[in-house]
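Chemist: Fold the following.
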Amino acid sequence: MSPVVVLVGPPGAGKTTVARRIATRLGLTFRDTDLDVEELTGTSVQDIFVEHGEQHFRALEEQAVATALAEHDGVLALGGGAVLSDASRALLREHRVVFLDTGMAAAVARVGLNGNRPLLLGNVRSQMKGLMDHRRPLYAEVARHTVLTDDLDAAGVVDEVLRLIEQDRA
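Modeler: Next up, the predicted model:
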């Protein structure tokens, strides 16, 4: 069993929104590893960060990614930091991964001052730049395809990802 597509990218790229819409269009189930962690722990990602720290969350996330990749046959969205794990990146190399890339201006505009993103508290633009500088090569490492989302609405991103899936199947 394997997901039809796995979406990775930074906060604000639209992974969850796009994954839900792709799943609907293909008549498949949707899964998000951040939601899996929240369901497992009974608390929000933000609260896990505050109460237990990032390292604890990353361990939970790594297990959620491994489980979802092994069990899920629909559309999978990963949390923005899932690619930080060497083990997760190794597993992702065996799957159809699409990197939803976004430029700084679009990402900051999309996440705004969202308090539900613990790694972006404070100066959002500065935090996002540091995060993207570090993670962009990791997203690119695991991705079979990249879709730049800056000038696309969610429907446009969905259409492009579906085109790439069909291209792979041909």
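
Chemist: Please count neighbours and contacts with C-alpha atoms only from this point.
Modeler: Will do.

Chemist: Let me see the ranges of the helices in the protein.
Modeler: 15-26, 33-41, 45-52, 54-71, 86-92, 104-111, 124-142, 154-169 (DSSP state H).

Chemist: Highest mean neighbour count out of those?
Modeler: Comparing these by mean neighbour count (mean count of other Cα atoms under 10 Å), helix 15-26 ranks first with a mean of 19.

Chemist: for that one, packing partners?
Modeler: Applying 3 or more Cα pairs under 8 Å, 6 or more residues apart in numbering; DSSP states H and E, one finds that helix 15-26 contacts strand 5-8, strand 30-32, strand 75-77, helix 154-169.

Chemist: How about residues contacting the last one?
Modeler: The contact list for helix 154-169, computed with Cα atoms under 8 Å, 6 or more residues apart in numbering, reads 5, 14, 17-19, 21-22, 98, 145, 147, 149.

Chemist: Proceed likewise with the subsequent sequence, for comparison:
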Amino acid sequence: MAPRAVLIGPPGSGKSTVAKALARLWGVPRRDTDTDIEKRAGKPIPDIFVEDGEARFREIEREAVDDALRTHDGVLALGGGAILAPETQGLLERYVLDGGAVVFLDVSLAAAAPRVGLNASRPLLVGNPRAQWVALMDARRPIYERLATVQVLTDKTSPTDVAARIDAAVKERA
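Modeler: Below you'll find the predicted structure:
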């Protein structure tokens, strides 16, 4: 069992929303590892960061991604930073070698900013969200691009249209 597609990308790219649209299009379940993390920890992600620290959050995240890649057969959305862990990169690389589709949902700062806003539930964007987002993307973009088998820009595009583009790209790869 493996996901039909795994969505990766920065905060504000639309991973959770597109996962819903793509799962609906394909008639499969969707899963979001951020939700899995909160269930495992028994508390919201911001509380994990404050009470347990980012290292503990990343540990739970690696476990959640590993579990989801082994047990979920629908659309899987990963948290924006999940790809930072070398273990997770290895899992995604193996998933791709086995024929899986890793979809990088790309987005510009201009499009991501209103989506992300000053949301306190995004602990790594506290302070100056725009500057933090740019710094995150500078560090993460090369990893997103390396892991992706499909890349879709989500700027000015509805989740339904993004899902249709992913569907076409995945079918083309098959």
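
Chemist: care to give me the TM-score?
Modeler: The pair, once superposed, lands on a TM-score of 0.96 when counted by TM-score structural alignment, normalised by the length of structure 1; 169 aligned residues with a Cα RMSD of 0.9 Å.

Chemist: Can you lay out the helices of structure 1 as a markdown table showing distance to residue 117 of structure 1?
Modeler: Listed next are the helices of structure 1 as a markdown table, based on distance: least, Cα to Cα, whole Å:
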| stretch | distance to residue 117 of structure 1 |
| --- | --- |
| helix 15-26 | 14 |
| helix 33-41 | 12 |
| helix 45-52 | 7 |
| helix 54-71 | 12 |
| helix 86-92 | 21 |
| helix 104-111 | 8 |
| helix 124-142 | 10 |
| helix 154-169 | 20 |
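
Chemist: Compare these and report which one is nearest to residue 79 of structure 1.
Modeler: Nearest to residue 79 of structure 1, of all those, is helix 33-41, at 5.6 Å by Cα to Cα.

Chemist: Give me the mean deviation of that closest one from structure 2.
Modeler: Compared with structure 2 after the fit, helix 33-41 of structure 1 shows a mean deviation of 0.8 Å (mean Cα distance after the TM-score superposition for structure 1).

Chemist: From the contact counts, what lies against that helix?
Modeler: Secondary elements touching helix 33-41 of structure 1 (3+ Cα pairs under 8 Å, 6+ apart): helix 45-52, helix 54-71.

Chemist: can you tell me which residues contact residue 112 of structure 2?
Modeler: 11-13.

Chemist: got it, and residue 118 of structure 1?
Modeler: Going by Cα under 8 Å, 6+ apart, residue 118 of structure 1 touches 46, 49.

Chemist: Need the counterpart of it in structure 2.
Modeler: Structural correspondence for residue 118 of structure 1 with respect to structure 2 (TM-score structural alignment): residue 123.

Chemist: From residue 169 of structure 2, how far off is that match?
Modeler: 33 Å (Cα to Cα, to the nearest Å).

Chemist: One more: residue 23 of structure 2?
Modeler: 15 Å.

Chemist: which of the contacts of residue 112 of structure 2 still touch in structure 1?
Modeler: Mapping the contacts of residue 112 of structure 2 onto structure 1 (both residues aligned by TM-score structural alignment, their matches' Cα atoms under 8 Å) leaves 11-13 still in contact.

Chemist: is it possible to export the helices and strands packed on helix 33-41 of structure 1 to JSON lines including distance to residue 136 of structure 1?
Modeler: Listed next are those as JSON lines, based on distance: least, Cα to Cα, whole Å:
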{"stretch": "helix 45-52", "distance to residue 136 of structure 1": "22"}
{"stretch": "helix 54-71", "distance to residue 136 of structure 1": "18"}
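
Chemist: what's the closest of those to residue 37 of structure 1?
Modeler: helix 54-71 (6.5 Å).

Chemist: next one: the closest one to chain centre, how far?
Modeler: Offset of helix 54-71 of structure 1 from its chain centre (Cα atoms, centre = their mean, to the nearest Å): 13 Å.

Chemist: Next, the angle from it to helix 45-52.
Modeler: Relative orientation of helix 54-71 of structure 1 and helix 45-52, computed by axes from the mean of the first three to the mean of the last three Cα atoms, to 10 degrees: 130 degrees.

Chemist: what's next to helix 54-71 of structure 1, contact-wise?
Modeler: Under Cα under 8 Å, 6+ apart, the answer for helix 54-71 of structure 1 is 1-3, 31, 33-34, 36-37, 45, 48-49, 76, 78-79, 81-82, 85, 87-88, 91.
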